[in-house]
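Asker: kindly return the folded structure for what I paste below:
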Amino acid sequence: MTLTKNNIADAIQEGLGIHRRHSIEIVEILLEIIKRNLESGEDVLVSGFGKFCVRDKKPRLGRNPATGDSMMLDGRKVVTFKCSSVLRDRVNQMAE
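Answerer: Model prediction:
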């Protein structure tokens, strides 16, 4: 099952015993803070979970799948995620 914003809001509501509207606001505010920092090029480090980083990709030669023609793709920024060793260990324990 995929974890959604609604699932997270439900878990916050149950965990803190607050109104659902407030738990949804908490999730939205948290995600907005993360987005703003990534937009400005800053990394987001969540201890025990992982690190979101903005990386620059250089322009590269690509191919139009419809025509097969070569074309130059512009450089762009991408967001990467590197999980912490704590998270990696927990995921690997579940696999055993």
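
Asker: from here on, contacts and neighbour counts on C-alpha atoms
Answerer: Will do.

Asker: helix or strand right after the helix or strand that contains Ala9?
Answerer: If you go by DSSP states H and E, Ala9 is part of helix 5-16. Using DSSP H and E, the next helix or strand after helix 5-16 towards the C-terminus is helix 20-39.

Asker: by contact count, what packs against whatever helix or strand comes next after that next one?
Answerer: Moving toward the C-terminus from helix 20-39, the next helix or strand (DSSP H and E) is strand 44-46. For strand 44-46, the contact count by 3 or more Cα pairs under 8 Å, 6 or more residues apart in numbering; DSSP states H and E identifies helix 20-39, strand 50-57 as packing neighbours.

Asker: for comparison, sequence B:
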Amino acid sequence: MTKAEITNEISRATGIDKENVLQVVEKFMEVVKDSLGKGENVYLRGFGSFIVKERAEKTGRNISKNTAVIIPAHKIPSFKPCNTFKEMVAERTSK
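Answerer: Predicted structure coming up:
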């Protein structure tokens, strides 16, 4: 599902025009990105958490040159769904 499809679905369900829904969806994504950029996690009860994960330093391989490359420790954004969300997805997809 794309951002446009999400916007259309919310607009249809609420009766709010698409332009306003799109602004809200884009602002939500902006707030999540800004929070994660500051190292702050975002918790949405009943849905899940947008979290910042720390990746440890590791050694990788440059296949074309056949050399070892050190990949430094870094942070990445991640999403962790809540248990009820995971159960709902498992239940609906197993049918």
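
Asker: what is the burial count for the counterpart of Asp69 of structure 1 in structure 2?
Answerer: Mapped onto structure 2 by TM-score structural alignment, Asp69 of structure 1 lines up with Thr67. When neighbours are counted by other Cα atoms under 10 Å, Thr67 of structure 2 registers 9.

Asker: for Phe81 of structure 1, same thing?
Answerer: Counted with other Cα under 10 Å, residues neighbouring Phe81 of structure 1 total 13.

Asker: check Leu36 of structure 2 too.
Answerer: Neighbour number of Leu36 of structure 2 under other Cα under 10 Å is 20.

Asker: quick one on the thing from earlier: contact partners of the helix holding Ala9 of structure 1?
Answerer: For helix 5-16 of structure 1, the surrounding residues in contact (Cα atoms under 8 Å, 6 or more residues apart in numbering) are Ile18, His19, Arg20, His22, Ser23, Ile24, Ile26, Val27.

Asker: let's go with 10 Å and repeat that
Answerer: The contact list for helix 5-16 of structure 1, computed with Cα atoms under 10 Å, 6 or more residues apart in numbering, reads 4, 17-28, 31.

Asker: buried among these? Need that as a selection in ChimeraX.
Answerer: Selection of buried members from the contacts of helix 5-16 of structure 1 for ChimeraX, criterion 16 or more other Cα atoms under 10 Å:
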select :20,23,24,26
